[in-house]
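S.K.: requesting a structural model of the entry that follows:
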Amino acid sequence: MDSVAGDEEQSPVVGVAGESDTERVAAVEAAVADTGATVLREDPATLAEASPTFVVAVGEAAVLDLVRGGVDVPVLPIDAGAGLRSVPAHAHDEAIAAAVAGETTAESRRCFDVSVDGDSAVALFDVMLVTAEPARISEYAVRSGGHLVSKFRADGVVVATPTGSHGYAKAAGGPTLEPGTGTGVAVPISPFAIQSDHWIVDDDDLVLSVERDEGAVLLRIDDRAFCEVGPDVTVSLSAGPTLTVLCTPASAGRW
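M.R.: The predicted structure is shown next:
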């Protein structure tokens, strides 16, 4: 087990992230205080500067905000969905107590660095090119290490990290990837073909492009629309920062 409580003579500082003024967040703050730890309830940027012992993230959006804010201390996800080994809301008391006591293991989840037209972002789960209007099929290409993987006509394409392979990519027909494998999965969205492939690719040096559009194509990074992408623009993905996830006996399994 990895101890996160630090010096036994000094109370650990535990950050709490999540939507303000919600019962779930208030309950988590109370659970942290009950352990004797100091509660630090701040925005992601402030938490990044403060470097608490670890951060309890309530909900998937809170985890994403922490990643975007550059928080590099371990995170204990609560009710944050599949892929993050999150703790169910009803078990947060025992999970927080275990984390403060150092009764945890840690897993690293690598993100994508995403670059498009001079702008950059970080993706924990997935990167998607998708038509902005329903039933508008465009042609997409996926390249890995400078080599063409495939071109295909579809409503879009999603490339997911192992963490994100539990989500939209799986719903689109992709496999679930084991964390820590240094891979991603590329999956066409509603392809215009009777049979369709998906591809396991290295998570570094990936390029997505719109070869031909029949309507506006949006780039979505995790849960946000980022920008429109035309045929003259490429989206580059490379291995990005890692998120350290704390796992307790109450956390969900790896699969």
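
S.K.: every contact and neighbour count from this point should use C-alpha atoms.
M.R.: Noted.

S.K.: ok, for V116, nearest residue in space, not its chain neighbours?
M.R.: Distances taken as CA to CA, 6 or more residues apart in numbering place V235 nearest to V116, at 4.9 Å, with adjacent residues excluded.

S.K.: can you tell me the SS state at L237?
M.R.: Three-state call for L237 (DSSP: H, G, I helix; E, B strand; the rest coil): strand.

S.K.: one more to line up against the first:
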Amino acid sequence: MSEFHNIGLIGRTESESAVLSLKRLMAFLEQEGFDVVLEKETATAISNHGARISKREKLGELCDLVIVVGGDGSLLGAARALAKFSVPLLGINRGRLGFLTDITPDEIEDKVGEVLSGKYMAESRFLLDMSVTRNGKPVGHGSALNDVVIHPGEFIRMIEFDLFIDGQFVYTQRSDGLIISTPTGSTAYALSGGGPIMHPKLDAIVLVPLNPHTLSSRPIVVEGSSEFKIIIGKHNIAKPHVTCDGHDQVITQPGDVVRIHKKPHRLTLIHPIDHNFYETCRTKLNWQSGA
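M.R.: Got it, this is the predicted structure:
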């Protein structure tokens, strides 16, 4: 008997192919006798269904497993909303790259069936919490599974900020910004910025400067429990933006303080039993394979 009974579904509703996969997945789950709970927005794309409907956050209380049909961005959004509930996530790829959503649409019945029968791998991933204060008062916050990014916003200008790690001053930097990335995010924006690929099991965070004015400024890898404080420089012409996984944007002012640290709640990510991180890198990043 499966350890999963109530299965939540979140889908990329603007994608016709994702909706088709959602319907196929729903039919399979109902045929196998599982109770399906549709996320409220997802339900708008599926007509004539008898499933329960729930707000996204409520899925964490109602479900034993949530399956996301879409791209990595869809799974990132689900992770930010559901991590505090400890409900595991499984991804079916209807996006482009698919580092996190690793079941292909034509594998739905086979791979999802294996997971529901107990044949799967579970990975624990940590998220980041971000907050911005101005004159000691909170003005914004967010969370990220991939990365927190400080950037100039709509202006193409260098920005200046002071970086502290665990209370120790690191440097004053002038650059196009800074990426603070988890191991999960190391294969995303941080990679394109010249950062290292980190295995998902690492308890580490990488800081990747974006086009730093000082060419000797390089990515720094620190332990995952580190706490970061970034003070926005007083002389910036642009107002630096802070984004979490490309969302939860906060526009800062000179003197604002950005704080980032590991979130207390971790995400459980489910993979098929034959999942291999290095094979995923090889496939998605077009690494050379042996003869």
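
S.K.: superposing both, give me the TM-score.
M.R.: Remark: TM-score between the superposed chains equals 0.87 [TM-score structural alignment, normalised by the length of structure 1]; 247 aligned residues with a CA RMSD of 2.3 Å.

S.K.: surely the residue nearest to V116 of structure 1 and L208 touch.
M.R.: Yes: assessed by CA atoms under 8 Å, V235 of structure 1 is found in contact with L208 at 5.1 Å.

S.K.: enumerate every residue touching V201 of structure 1.
M.R.: 144, 183-186 (CA atoms under 8 Å, 6 or more residues apart in numbering).

S.K.: could you check how many residues crowd around the residue nearest to V116 of structure 1?
M.R.: V235 of structure 1: 21 surrounding residues under other CA atoms under 10 Å.

S.K.: counterpart of it over in structure 2?
M.R.: Aligning on TM-score structural alignment places V235 of structure 1 opposite V258 in structure 2.

S.K.: was I right to think its match contacts S131?
M.R.: Yes: assessed by CA under 8 Å, V258 of structure 2 is found in contact with S131 at 5.8 Å.

S.K.: in a strand, that's where L82 of structure 2 is, yeah?
M.R.: No: per three-state DSSP, L82 of structure 2 lies outside any strand segment and is helix.

S.K.: does it touch E57 like I think?
M.R.: Yes: in this structure, L82 of structure 2 is within contact of E57 by CA under 8 Å, at 6.1 Å.

S.K.: of these two, who's got more company?
M.R.: Neighbours per residue (other CA under 10 Å) separate L82 of structure 2 from E57, with L82 holding more: 23 against 16.

S.K.: quick one, what contacts the more buried one?
M.R.: Contact partners of L82 of structure 2, counting by CA under 8 Å, 6+ apart, are 56-57, 59-60.

S.K.: change it to 7 Å
M.R.: L82 of structure 2 makes contact with 57, 60, according to CA atoms under 7 Å, 6 or more residues apart in numbering.

S.K.: for the equivalent of L76 of structure 2 over in structure 1, which non-adjacent residue is spatially closest?
M.R.: Superposed on structure 1 with TM-score structural alignment, L76 of structure 2 falls opposite L64. Leaving out its chain neighbours, the residue that sits closest to L64 of structure 1 by CA to CA, 6+ apart is L124, at 7.1 Å.

S.K.: and for D126 of structure 1?
M.R.: For D126 of structure 1, the spatially nearest residue (CA to CA, 6+ apart) is A160, at 4.1 Å.

S.K.: relative to F155 of structure 2, how far out is the counterpart of the one you found in structure 2?
M.R.: Residue pairing (TM-score structural alignment): A160 of structure 1 is matched to S181 of structure 2. Remark: distance between S181 of structure 2 and F155 of structure 2 (CA to CA, to the nearest Å) = 23 Å.

S.K.: also G73 of structure 2?
M.R.: Distance from G73 of structure 2 to F155 of structure 2, by CA to CA: 25 Å.

S.K.: these two: who's more crowded?
M.R.: Using other CA under 10 Å as the criterion, G73 of structure 2 and F155 rank with G73 on top: 18 against 12.
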